[in-house]
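Enquirer: no FASTA, just this:
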């Protein structure tokens, strides 16, 4: 991640985490006293990200009438200005209406319309049952129970239910920690169809006999992942046990923006046959949002950088939410911005309920007024449907996990609108920020990402076959010396044996000479089955190709006219030849560079019985550089199959070979 450069050093734009798209953070003119500019990497999630995952998936219907919604409920939706269903509504409404006995899991990103996705079919089923002569509304006996994790979310669910009840004619109420028990008890004593509440308050009323579960037909867990994350698991399981152990068990509908481990475990343990309805945008960036990552430069003031990000847009009347990880950080940012003359509102757990409601009301003020900067913790990240449009979400503290990132960024670009997300990235946030940015660029889900470098993202993990292959390779390497002990192990690591510097079947034949590159060659050859310094195959002597033998200074791939013995200064091979030949010779003498059998003199090839040769020899004597079989003297090469300075058939180290010749250095090993 690049650091932010001073204003005078903007020769190159700053890039964060090797991005493909690098953009200046435009529209801001920092005061002269500030020493850093705003530049970072941006990723825009296009509308294609919300396309159906499957190629054959049908498009969303154009109206709720196609989904089977009654005319009364369609009229209630029209009053709210809703005419077309979203992706989750188009999938969930008909499924819940047609299958009225199964449990369902509805999963979609924040702001996708999940509340209407379950309220519409639940209310319609209750009304149809009532018209058919079934159960009717009774006091203290709700027919549908909707649970939410926070007071704010339950209040919003009640508002949506009240909007539908004007046309559908059903009764609803809410019980949460925002009001006293006495007033809620009075509401429960009236006839009731739908009850919305937090798990803890619902259990308190049930324990005081203000509430009975006997007539509950369906129970909905809205924001199920948040309820388990905030410790409502025991209360939720107690309520589920009560409504599902009746003679006529209630069906369950789980609603979540993310599929966390706790939610998956609940489904596996308690709802093994639950049907899941998911959208293609689950765990992915919302289409229409632009994500910008700003790296923090060394020794920079994080609060000053925050001021540069939000000051311009705030003065233009934009709605901005600023997220912090802790109460202390939230208060520090709120205090700093207030001292700089910016209007702020604080929203966290220590703020009283009434003040939080007032802050949210002020933030969602009508257009034309300048709304305050909403400085908040993750309490405002989940389950809130903020009236109006949030233009910009700023992560003053980078989220600790990708789930929090999804919930925070879901506050903007809701219901098809556009929005911006800006994250201040410190040194400790680089790993997770890099992986989130890459996943956004690739259109991959974010839920499985980790801030631990040792935990690779799913698309970077090796395949199962690769892991198995590498395991077998490590096992083979571990047992490569198995059974080799004592002098044998010493010999493998010294001049002899099969542990030369390079192996292969390209050695110097069965009696190879020095410096060969080919296979079955004698002398300094490059080709195969060649003798002498040849480059070709099946050639003898210093030829480049062909089957030539002992040609006088022949380099081509043709058969030499003068083969046999007696060639002088020839580059080919000769039988019985003498003189300074570079080929191989049988019985030849003189300083030949090839291989010779029975040759004498200072030959560079291999010789059988030859002396002072540089190749390998059988029975040779003298100071030969090749290996010898039965030879004497200080030889440097290898014996049968060995060659010096080139790949051999066994191995061809500088002094390797089968039964290495000469006097290789060995360590004295004593055995008791």
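Expert: Arrived safely, thanks for sending. Please read these numbers as outputs of a predicted model, since none were measured by experiment.
Enquirer: drop to CA atoms for contacts and neighbour counts, all remaining ones
Expert: Noted.
Enquirer: tell me where the stretch 351-500 of the chain has helices.
Expert: 353-363, 402-409, 430-442, 464-478, 486-493 (DSSP state H, counting those that start in this stretch).
Enquirer: so which of those is nearest residue 252?
Expert: helix 402-409 (23.8 Å; CA to CA).
Enquirer: which other residues reach that closest one?
Expert: Helix 402-409 is contacted by residues 110, 257-258, 283-285, 323, 378, 381-382, 393, 399, 421, 432, 436, 446-450 when judged by CA atoms under 8 Å, 6 or more residues apart in numbering.
Enquirer: what's the neighbour count on the closest residue to residue 215 other than its chain neighbours?
Expert: Closest residue to residue 215 apart from its sequence neighbours, by CA to CA, 6 or more residues apart in numbering: residue 143 at 5.3 Å. Counted by other CA atoms under 10 Å, the residues lying close to residue 143 total 24.
Enquirer: this is the other structure I want to compare:
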């Protein structure tokens, strides 16, 4: 094909016969105006994605700009960040293959996507394959817990995209099963979670050799040590944490931070020692509207537990759940698809036991389960939420009891109800948990959702601050669980003022007392005594 000739078809006034019904629901022009090729636009039609989300409108044109520059974009959970980077980067790979006569070789991917969990790898790989099929690019996933030999054979062929967890990818790299010298783009998805879950060491080991002229354990001067042929770095996150800000050299808006539960851990062993902080090339930061805020269409209720038995209250909430705010019309006679968040695996087991006694089936998802069991339970939970499921799938449990392991990145758009059995320890976890519902969905679903949070005495300071911020429409930046931070003249003293009751009714929130009163009413009518 001639280099002067466009490799793909130009936009047409009407879609072709391959996507007639889907294209009728999709605004093809809105996608094409972002600079995407027609094949990718039609892939969006097949996925029934009607229009680009705000973060996609923000990030896609930026990633398509020449020359490429390092980019970090921040947006709320469920806002479409995966497609925001996948579409432009896949297009650039194909563009290089066609116009630059790039020769694909085994073991040498051109796009690497690093994510924190195995389940997220599977989810992103599915998105990549559904899109890259239209432009004939190959991809594979690399995670722990899977057959190492099978992965080695996958890599030992011409491969364009690798989606991986850092630990298993590092092992393949050290065993020379893949080489990073051909990388054009590196995406670090869920960067805040990567740092929180302790992938600091692996990120340095993988990124430094391809970015700099020094090794991972050496101090870096970005201006002097950056390789002229270094791949472009793309970071995504649902929150801007202090660690991310330091790594990318962003000194703007220092107050607009959400602190993580725990910082990245310092790793020291015989072969590696973190003596200096990790740094990345100077990165342009894009922030989508609604960052650090809960979704506006989310109904939130805070229930003061008081002296009530917390497990009995949980059973009452789940039993009286009925059909959720985002439930499909075909499932209105079934229990809402519900995720119950706990702070520990032991708390998950207690919650599951109480539900089992009340004859409510549930699935578990926490760190005490191996990866295969977690994947199987997540698969069953997703099957329960499918719109057009057969009888076998309809019988799957519609309740998932989980820790914060399920709060990052996982996309189950049919989730109707989030129950926080244990209140999170910080505002960051609240944002991630509540982001599992009210996700943008199509068809006969409204994209709404609801959150019910159980509040114990020790949770009231942070819960009250989050509640007031939500009712005002403010961000959750820097909220604290220390009462002294909200005293007059203190760091957050201006956020401790009471919320206007009119705002409470208008925004669909509910105070502690209101939640408790409503829950008692539901409890008395929803079921008899639990044996």
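Expert: Received the coordinates, thanks. These numbers come from a predicted model, not from an experiment.
Enquirer: residues contacting the residue opposite residue 424 of the second structure in the first structure once aligned?
Expert: Counting by TM-score structural alignment, residue 424 of the second structure corresponds to residue 399 in the first structure. The contact partners of residue 399 of the first structure, by CA under 8 Å, 6+ apart, come to 325, 405.
Enquirer: likewise residue 77 of the second structure?
Expert: 238, 409, 431-432, 435-436, 439.
Enquirer: just give me the match in the first structure for residue 288 of the second structure.
Expert: By TM-score structural alignment, residue 288 of the second structure lines up with residue 279.
Enquirer: how near is the aligned partner of residue 338 of the second structure in the first structure to residue 281 of the first structure?
Expert: In the first structure, the residue matched to residue 338 of the second structure (TM-score structural alignment) is residue 320. Distance of residue 320 of the first structure to residue 281 of the first structure, computed by CA to CA, to the nearest Å: 24 Å.
Enquirer: same check, this time on residue 162 of the first structure
Expert: Distance, residue 162 of the first structure to residue 281 of the first structure, by CA to CA: 29 Å.
Enquirer: and residue 95 of the first structure, by the same measure?
Expert: For residue 95 of the first structure, the distance to residue 281 of the first structure equals 19 Å [CA to CA].
Enquirer: again with residue 227 of the first structure
Expert: 22 Å.
Enquirer: now stretch 34-49 of the second structure: which residue numbers in the first structure?
Expert: The alignment of stretch 34-49 of the second structure onto the first structure (TM-score structural alignment) spans residues 67-82.
Enquirer: what's that stretch in contact with?
Expert: For stretch 67-82 of the first structure, contacts defined as CA under 8 Å, 6+ apart pick out 61, 64-65, 83, 90, 93-94, 97, 120-121, 124, 163-164, 166-168.
Enquirer: from those, which would you call buried?
Expert: Neighbour counting by 16 or more other CA atoms under 10 Å classes 61, 64, 90, 93-94, 97, 120-121, 124, 163-164, 167-168 among the contacts of stretch 67-82 of the first structure as buried.
Enquirer: quick check, nearest of the residues you listed to residue 465 of the first structure?
Expert: When those are ranked by distance to residue 465 of the first structure (CA to CA), residue 90 comes first, at 40.2 Å.
Enquirer: in what helix or strand does that closest one lie?
Expert: Using DSSP states H and E, residue 90 of the first structure sits in helix 87-98.
Enquirer: follow-up on the earlier one: mind giving me the PyMOL select for the contacts of helix 402-409 of the first structure, buried ones only?
Expert: This is how PyMOL selects the buried members of the contacts of helix 402-409 of the first structure, with burial counted by 16+ other CA under 10 Å:
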select buried, resi 110+257+258+283+284+285+323+378+381+382+393+399+421+432+436+446+447+449+450
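Enquirer: how near is the residue mapped onto residue 158 of the second structure from the first structure to residue 137 of the first structure?
Expert: Aligned by TM-score structural alignment, residue 158 of the second structure pairs with residue 191 of the first structure. Distance, residue 191 of the first structure to residue 137 of the first structure, using CA to CA: 5 Å.
Enquirer: overlap in contacts of these two?
Expert: residue 171.
Enquirer: so what's the residue count around residue 98 of the first structure?
Expert: Residues near residue 98 of the first structure, counting by other CA under 10 Å, number 11.
Enquirer: what's the counterpart of it in the second structure?
Expert: In the second structure, the residue matched to residue 98 of the first structure (TM-score structural alignment) is residue 65.
Enquirer: so what's that match up against?
Expert: Contact analysis of residue 65 of the second structure by CA under 8 Å, 6+ apart lists nothing.
Enquirer: ok, now residue 187 of the first structure?
Expert: Each residue near residue 187 of the first structure by CA under 8 Å, 6+ apart is listed here: residue 173.
Enquirer: report the contact partners of the residue nearest to residue 215 of the first structure.
Expert: Contact analysis of residue 143 of the first structure by CA under 8 Å, 6+ apart lists 126, 137, 192-195, 215-218.
Enquirer: could you list which of those belong to strands?
Expert: 192, 194-195, 218 (DSSP state E).
Enquirer: return the member of these nearest to residue 309 of the first structure.
Expert: Within those, the smallest distance to residue 309 of the first structure is 42.9 Å, found for residue 195 (CA to CA).
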